[in-house]
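*Asks:* What follows is a predicted structure for the sequence shown.
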Amino acid sequence: MSRPLARTAAAVAGTTLAVSTAFVATAAAVPTSTDGAPSFQEFRASTFKDFDTQYIVNGDEPAATDGVLRQFYDTMVAQPDTDVDGLIVNRVNGQDDKWSASQALNLTYCVSTKFGADYSRVVSAMTAGVGQWEAATTKVNFTHVTTQDGSCTTRNNAIVFSVEPTRTTQYIARAFFPSSPKSSRNVLVNAASLYNAGSWTPSNIMAHELGHTLGFRHEHTRPEAGTCFEDNNWRALTPYDSASIMHYPQCNGTSDDLSMTDQDRAGVRALYGS
């Protein structure tokens, strides 16, 4: 999640092509080809790369390889459909991007001790963040495996995902989707930014990122938002919610603190059960 949201965009076939760029208030222009859309090479060159290993798109979502980034690009330049409902779940190959019923009850994670002096604060933010989703449904359960915190990386197969520090100021935190490979299943957090985000509380920021780990997309990609379009690879779960925890306030959202709404709770129950 970047704050303030900084994006580069180009009009493409009546839609908007957008990527996360610098952690600044204004967006820089992306070079475009003669038809108004950036070429893939221009798009790739303008896309922020986390630790020089993974591209970051849509503000806080990873694209691990050039191939994945190309798929994202191809989706961006495609004509959008007209589906207009929902707190929305990501779709992969026409299927909901979600955990199985058994896995959703055993979402284990570690919090890296490399956070140093910020370790306890990040643990607290994660505990509060997972608690918001767990309070909405008994079908989702996150477990902090503290014994794995000393070796907390994506290579640790004793946990489903890791929570690790990042020094970049390009975003506050970023997460992953259930369909992400194990090598990409981490939540990266800039602890200093997490605790200096104004009205966005650490609990709500982490709950937003954990929403991605459950499969939820940014609500503002929906046509009703009128801005910050990402793509159409999603399925509706509830009516549009401009105050959703998954809706960036700076993308015509109506919440100033990124808090969870009743429709967010209804959305997770619609996807995983009540």
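*Replies:* Yes, it's here.
*Asks:* alpha carbons only for contacts and neighbour counts from here, please
*Replies:* Noted.
*Asks:* can you pull out the strands in this structure?
*Replies:* 7-12, 15-20, 49-50, 54-57, 61-63, 88-92, 95-96, 107-111, 142-144, 161-165, 173-174, 186-189, 234-236 (DSSP state E).
*Asks:* which of the ones you listed sits most buried?
*Replies:* strand 173-174 (a mean of 28; mean count of other Cα atoms under 10 Å).
*Asks:* Does anything pack onto the longest helix seen in the chain? Which helices or strands?
*Replies:* For the chain, the longest helix by residue count, based on DSSP state H, is helix 119-134. Other elements packing on helix 119-134 under the criterion 3 or more Cα pairs under 8 Å, 6 or more residues apart in numbering; DSSP states H and E are strand 107-111, helix 202-213.
*Asks:* alright, now check it against this:
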Amino acid sequence: MKRIVGAWTCLAALVTGSVGCGEAPQEVSPSEAGKDVRSPTWEEFLASAYFQPSTGLYIANGDEVFTSLEELRSYYDARVRRSENGVSRNPLIVNAVDGEMKVWSATQKRHLTYCVDSVSLAARYDAVVRDLGAAMREWESAADVKFVHLSQYDGNCNPAQENVLFDVREAYEPSEVCNVDPKLVGCAPRNEPSPGLPPSYISSIIAQAFFPGVQRSARSLIINSYDLETDERYAVVNNVLSHEVGHILGFRHEHIRIPSTNPSCSGTDWLEVTEYDQQSVMSFTLCGGLDYRRKLSDLDRAGARAIYGLPKDVGADFNRDGQDDLFLYNPTTGAVETRYGHPLMNGLHFEAATQQTWSSNLKLIPGDFNGDGYQDLFRYSPTTGAVEIRYGSAAMGAFVVSPSSQVSFSPGLELIPGDFNGDGYTDIFIYYPATGNVEIRYGSPVMTQLLFSSSSQQVWAAGLKLIPGDFNGDGYTDLFRYNTTTGAVEIRYGNSSMGALSSSASSQQTWSLNLNLVAGDYNGDGRTDLFRYNTTTGAVEIRYGASGSGALLTSPSSQHTWVLNLTLVPGDFNGDGYTDIFVYYTPTGAVETRFGAAGTGPLQFSSSSQEAWSANLKFVPADFNGDGRTDLFIYFPGFGGSEIRYGREGATSFVFSPSSQHLWNPGWELISGYVPSH
């Protein structure tokens, strides 16, 4: 997988102006991205730069900010002018700062905290919060990253605010208004050019972001005040927010690697992650891109996954609209339908076109098996072995049927989804509990049957419980093996091959029997941990994931004793990047949430999360309104009552929503994301 990634520590800006490519968007093949391109002269490169009057900074390539003309020249000499005869940008050439890719660390990528300046944005504050959040959810749905809005700092949100990773604010460029529309009252041509630039040059910055690795004072997402003044101009801002978030994650402009007569549309300092993608949100319209897009392309998503790993959202978004959905299946009658998430806290959207009748007694496994960003459903009949994949799509209708995905497996299998080879496609690990036979069937970009791999076939012990997770944080799904008869445990680690999982003798231990194991990233370090709950004694403990290929880390301070008969539901209910556990006492309906936190200690107690709900409920965790916080769908199996309790910021109880309450038929099996219950 390849995608352009920021290879230095500088700012990124989305610029429009008279110095563009000078030609309409046109199709550019991936092969053209590797052609020889003449290096611009210093004069050409300087003419393509923009001087920002309010800061005194120079912006070049639409991506980089330089503090002086001297620094700009130094960059040109070191990075742009490769030789008098030109520079070859072969797709295999990689250039980076000190040989390193500049992206967020495994820990930081789940805690990209920010504030939004309510003072400078004023009347546009609510719109920016909403639309920027939607842009962030688009990237979060593609990869294992987490943006966290710390709204308590919005009243004092600026580069000096050290309690957030970055700030979002407005900035005024007085000259820009005249550049965009010289006919405005009070506008007049410049009396003299900006320092070092020709008089003919004009440009306008819509928004300006940054790359990972810069100091705090430079970590700002800035929106030009001119573009906030009318709804028409703000619509352009809304369209480029996904592009700016891509910069914050480290992704470069796609067009800098294609041949161009304009130096502002080309560059040499990049690392390739995917092939050239004209439909990318990281492409400029004037530089070969098709338009400014809010939705990521398939290659955008593949590249994001290649860098940051698969997303850890517990829900499933079948139509890829940013809100998780709920699939309803009656195992007795075969009746199915999909209820779609909604951005408001008013329940799920009904769509009659999704109602169908499938076979009875199916096992349904959600996953993105063809890597297109839509969650699919893997259908398996435990009695006949018949399998098929039904594919998600943008339409609010029935899933896409794929006859070529219809094959037969053996009956009586246990199926576990994960990206075991880290290629961005969901795979299925097949385990036959009666004999211990295992193999992996691999996902691929086409809507067909999963790929067979004879080298993945092995014989394991019978009677195992298998928990998927990335326990060492290397981007591959691993399997935690727990023998419920002996207590023997081991981790088998994913790898880049399409073969067997890697064994690890150092991960082998003996644990207690009768454990309920709940996977999650409780300390937010990018590695999967296991919450252990002994169903006979009530003893609890967290074993934390670690780098390498050894055993999980013991945490004596996380050891406590809870009551029996608890249902434990994982999710990030307050959206802070740490997995929490919803604790439900089945006999009485008493509930509370224990919140994840940094370190290797226990979950955090919160008395304000304690409430009394009804007994004997069923729960499905997912982000149904797309706000970055896990919600709980509540179902009363006996009579079909349902409602959603919505997650919210802070360590407190859920948001009650009367408008989400409905009476459904009893007997539904409810499916969103894959949450193993062992």
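*Replies:* Yep, it's here. Computed from a predicted structure; not experimentally measured.
*Asks:* ok, back up a step: could you redo the strands of the first structure as JSON lines and give each row distance to residue 204 of the first structure?
*Replies:* Formatted as JSON lines, the strands of the first structure follow (distance: least, Cα to Cα, whole Å):
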{"stretch": "strand 7-12", "distance to residue 204 of the first structure": "22"}
{"stretch": "strand 15-20", "distance to residue 204 of the first structure": "20"}
{"stretch": "strand 49-50", "distance to residue 204 of the first structure": "23"}
{"stretch": "strand 54-57", "distance to residue 204 of the first structure": "21"}
{"stretch": "strand 61-63", "distance to residue 204 of the first structure": "17"}
{"stretch": "strand 88-92", "distance to residue 204 of the first structure": "18"}
{"stretch": "strand 95-96", "distance to residue 204 of the first structure": "24"}
{"stretch": "strand 107-111", "distance to residue 204 of the first structure": "17"}
{"stretch": "strand 142-144", "distance to residue 204 of the first structure": "16"}
{"stretch": "strand 161-165", "distance to residue 204 of the first structure": "16"}
{"stretch": "strand 173-174", "distance to residue 204 of the first structure": "12"}
{"stretch": "strand 186-189", "distance to residue 204 of the first structure": "13"}
{"stretch": "strand 234-236", "distance to residue 204 of the first structure": "22"}
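*Asks:* Of the ones you listed, which is nearest residue 255 of the first structure?
*Replies:* Closest approach to residue 255 of the first structure among these (Cα to Cα): strand 88-92, 17.7 Å.
*Asks:* what comes into contact with the closest one?
*Replies:* Here strand 88-92 of the first structure makes contact (Cα atoms under 8 Å, 6 or more residues apart in numbering) with 96-97, 177, 179, 215-219, 233-238, 267.
*Asks:* among the helices and strands packed on helix 119-134 of the first structure, which is the most enclosed?
*Replies:* helix 202-213 (a mean of 25).
*Asks:* quick one: that one to chain centroid distance?
*Replies:* 8 Å (Cα atoms, centre = their mean, to the nearest Å).
*Asks:* circling back to that earlier point, so which bit of the second structure is the longest helix of the first structure matched to?
*Replies:* Using TM-score structural alignment, helix 119-134 of the first structure lines up with residues 125-140 of the second structure.
*Asks:* wait, residue 464 of the second structure sits on residue 488?
*Replies:* No. In this structure, residue 464 of the second structure is not within contact of residue 488 by Cα atoms under 8 Å, at 9.4 Å.
*Asks:* and the two? which has more neighbours close in?
*Replies:* residue 464 (22 against 16; other Cα atoms under 10 Å).
*Asks:* What count of nearby residues applies to the nearest residue to that one once chain neighbours are set aside?
*Replies:* Once flanking residues are discounted, residue 464 of the second structure sits nearest to residue 483: 4.7 Å by Cα to Cα, 6 or more residues apart in numbering. By other Cα under 10 Å, the residues close to residue 483 of the second structure number 19.
*Asks:* Hmm, residue 491 and residue 483 of the second structure touching each other?
*Replies:* No. Between residue 483 of the second structure and residue 491 there is no contact under Cα under 8 Å: 11.8 Å.
*Asks:* wait, what's in contact with residue 161 of the first structure?
*Replies:* 107, 108, 109, 110, 153, 154, 182, 185, 186, 187.
*Asks:* That one -> the second structure?
*Replies:* Checking TM-score structural alignment: residue 161 of the first structure goes with residue 166.
*Asks:* Distance-wise, check its match relative to residue 227 of the second structure.
*Replies:* 21 Å (Cα to Cα, to the nearest Å).
*Asks:* and what of residue 590 of the second structure?
*Replies:* From residue 590 of the second structure to residue 227 of the second structure the distance is 50 Å (Cα to Cα).
*Asks:* Between those two, which has more neighbouring residues?
*Replies:* Remark: of residue 590 of the second structure and residue 227, residue 227 carries more neighbours, 21 against 16, as counted by other Cα under 10 Å.
*Asks:* ok now do the counterpart of the more buried one in the first structure, which residues does it touch?
*Replies:* Taking TM-score structural alignment, residue 227 of the second structure has residue 193 as its aligned residue in the first structure. Contacts here follow Cα under 8 Å, 6+ apart; on that basis residue 193 of the first structure touches 169, 172.
*Asks:* distance from the match of helix 119-134 of the first structure to the first structure after superposition?
*Replies:* Following superposition, stretch 125-140 of the second structure is found to deviate from the first structure by 1.0 Å on average (mean Cα distance after the TM-score superposition for the first structure).
*Asks:* Would you mind listing the buried residues in that stretch?
*Replies:* 125, 128-129, 131-140 (16 or more other Cα atoms under 10 Å).
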